[in-house]
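this is a predicted model, with the sequence first.
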Amino acid sequence: MKQSLKLAGLAALMMSVSAIPAMAQEKIKVGVIVSLSGAGAVLGQQARDGFNLAVKDLGGKMGGKDVEVIVIDDELKPDVAVTKVKGLLERDKVDFVVGPIFSNILGAIHKPVTENKTFLISPNAGPSSYAGKECNPYFYVTSYQNDQIHQILGNVAQKRGYKKIYLMTPNYQAGKDFVAGVKMDFKGEILEESFIPLGTLDFQAELSKIASMKPDAVLTFMPGGMGVNLVKQYKQAGLLDRIPFLSTFTVDESTLPAQQDAAIGMFGGSNWAPTLDTAQNKKFVAEYEKAYNSVPATYAFQSYDAAMLINSAVVAVKGDLSDKAKVAAAMKKADFPSIRGSFKFSNNGYPVQDFFLTKVAKRADGKFQTEIVEKVFSNYGDRYAKDCAAQ
């Protein structure tokens, strides 16, 4: 009997010892939740592809562990996003969640993810709501704080001496941030703040109003399919020759394949362009175009950086994600070579970086891209960080 107990104990010990290397080889699981259907599908596809490209460049591993990427479509519906992200947390037990594209979806998933003490990295949406007092040690942004990207337009409009402008944007949080961002530097008259229902594709009523009001410039934030239609209709209405068009996320590499010649010469605000002169960017653009036969947009590069951010943290903690405080500290260091060059986090988990005015051009190979015209802000952090208690 004693011999049997000894053998049983030895077997149990051997089983527990053999389990140690198995545990050490557990995968790093990342849930990517982006819009892959509807008007914002192309944006989500770019983000998904950028993230997958980074994982491929890392050899499918982070900190020596295999990486499993689970991609889901939020369908641009907050209630659907909540249900699906809970599946990532409870069923798939992911270590990190990357996404989403749109701020209204971020507002829906932020609480369930961060309250679960799972790290949420936004590769695009950067609303003001989480940049100040509501900052969170489990939330990081690899894009920008929404106001900043729109502030570029207001700054340029002011410097160019425009006296009266017309604003047009979708009616949701990011649209409100657009208006707030423009107003930061523009001191002239705003003829109208036109808030359009999200998903609108017919802008004839607004274009008629613009033609009658005759502003010095139209400033707009109109992403995805909304931007495609607006640009085409603006050009068809003959307004581009009379009223300058400055935008954010309206003419970029995700929409240009559909807009094509109608967008040539239009200006945009951005934290990046395919022509940005860094070694990392040149490599990224070449690899992306080869892999997906399209020119990458900001959604792709910011998602690529999100993967590299996660990898830097996993490497720093030697693959041990059990101590959340150590992982957060490693995330905050952002110890990786960003595609955009200069990059670090402010105390609120939002980036400090450069911002540019870009212009749409047609390349010699017939493809369209944005190109840097001038740097507008250098090493620029957002205005809400001062209200964030140190994480």
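Alright, I've got the coordinates.

okay, CA-based contacts and neighbour counts for the rest of this
Noted.

now do the contacts for residue 341.
278, 280 (CA atoms under 8 Å, 6 or more residues apart in numbering).

actually residue 118, sorry about that
Applying CA under 8 Å, 6+ apart, we find residue 118 in contact with 89, 94, 95, 96, 97, 138.

then this one, side by side with the first:
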Amino acid sequence: MTHRLLCTAAAAFALLAGSQAGAQTPMKIGFLATLSGPLGTLGQDQYDGFMLAVEQRGGKLGGVPVQVLKEDDQFKPEVALQLAQKMIERENVPIITGMTASNVMMAVAKPITDKKVFLLSTNAGPSALAGAGCSPYQYVVSFQIDTLTEGVGKYASDKGYKKVTLLTPNYVAGKDMLAGFKRYYRGTVVDEVYTPLNQLDFSSEITQIASNKPDAVFVFYAGALGVNFVRQYQQAGLLKTLPLLSTGTIDGTSLPALKDSALGALSGHMWAPDIDNPANREFVDAYEKKYNRIPSNFAAQAYDGALLLDSAIAKVKGNVTDKTAFTAAMKAADFKSVRGSFRFGNNNFPIQDLRMFEVAKDAKGRVSLKTVATSLKDYQDPFHAQCSLP
């Protein structure tokens, strides 16, 4: 009897040991984004879009179980740096993604990539990191910031706007945005205004716009800043008489608050919900069912980021420690993007179409974005020539 019990116990132990050996240890992925404050909705949409793709794959990417470690950088570079160091040194993450704000990414990019940890931005794309600051461990799945406004600048020229006023917060992304607009705009900039980073009252700036009498206005104000600017612009009666062009101001994060007050305004970007391809239709439908809201570009970009990782991790069979192989797998960008055309340039920033959208009612009567033009096709940022990567 004792011998039989011992054999049974040994068999049970062997079965348990075999089961544990067969179970995969989850791969840790750091998700570092701005999840609070004026830009908090942007980071939350990034996280929601990323996690939708993970959940659709049963909690896996590339067939490997993943544990996503979410952290809020609070829009503070020093906080982001501390969190990135914790992810690398304590959690041993091989990949950090997210990245909402350019000033935050500028603070953490080199410390992350110097450790040979892969950094995948699903929003921020500052010019300095597209040029000499490029790295084989750094990828941006969203855009290089300047390119979005280069498309808007070209659109403004094509529409024959002779004079424009430009406004943005006074920080890295804002300066890149206006530089991009001016690179393709052929008219005259009658005023270029840089406001404090957290300014929410634009009454004096709007009064100045009215007195300057430009043909159009271009703004870059994200999150709560954008909601306030557009509302005040519309309340001043300018939206009906003076075309409002923007980037990063009117999108799926701000339209639920703006609603009809933004109708007729224009936004330049690479993605909107009405882009017609199978991957985008599937994404929009799944996102609306899960979160009960129209996805923003931040959600779409992060969803694409998860699809990129899914493809790359599968190519190396989960062995992301083979950095040469994983670099090649990331560079291949072998996934179906929700935006349609997508590939990486030598600097690991996207080559893609840039479009213009108008705020309009969709087929369900909801305020959304409608594609009105493709301003630049299969476009690569101007900084790639400064990058030493092949």
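Okay, I see it. On a predicted model such as this, the values are computed, not experimentally measured, just so you know.

before we move on, the earlier item: now the contacts of residue 118 of structure 1 in a markdown table, with secondary structure?
Formatted as a markdown table, the entries for the contacts of residue 118 of structure 1 read as follows, by DSSP: H, G, I helix; E, B strand; the rest coil:
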| residue | secondary structure |
| --- | --- |
| 89 | helix |
| 94 | coil |
| 95 | coil |
| 96 | strand |
| 97 | strand |
| 138 | coil |
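
highest neighbour count among those residues?
Neighbours were tallied for each of the contacts of residue 118 of structure 1 (criterion: other CA atoms under 10 Å), and the maximum of 26 neighbours falls on residue 97.

look up how far residue 284 of structure 1 lies from it.
Counting by CA to CA, to the nearest Å, the gap from residue 97 of structure 1 to residue 284 of structure 1 is 23 Å.

try residue 346 of structure 1
25 Å.

go on, residue 51 of structure 1?
Distance of residue 51 of structure 1 to residue 284 of structure 1, computed by CA to CA: 11 Å.

between these two, who's got more neighbours?
Set residue 51 of structure 1 next to residue 284 and count neighbours by other CA under 10 Å: residue 51 wins out with 26 against 22.

which helix or strand contains that one?
Here residue 51 of structure 1 is covered by helix 41-57, with elements defined by DSSP states H and E.

equivalent range in structure 2 for that helix?
Under the alignment (TM-score structural alignment), helix 41-57 of structure 1 falls on residues 40-56 in structure 2.

how about the matching stretch: buried residues?
The neighbour-count check on stretch 40-56 of structure 2 (16 or more other CA atoms under 10 Å) flags 40-54 as buried.

that stretch vs structure 1, average offset?
With mean CA distance after the TM-score superposition for structure 1, stretch 40-56 of structure 2 departs from structure 1 by a mean of 0.6 Å once superposed.

contacts for that stretch?
Under the criterion CA under 8 Å, 6+ apart, residues 31, 33-35, 60-61, 98-100, 122, 223, 253, 287, 295-296, 298-307 lie in contact with stretch 40-56 of structure 2.

starting at the chain centroid, how far to that stretch?
The chain centroid and the centroid of stretch 40-56 of structure 2 are separated by 11 Å under CA atoms, centre = their mean, to the nearest Å.

and stretch 347-363 of structure 2, by the same measure?
The chain centroid and the centroid of stretch 347-363 of structure 2 are separated by 12 Å under CA atoms, centre = their mean.
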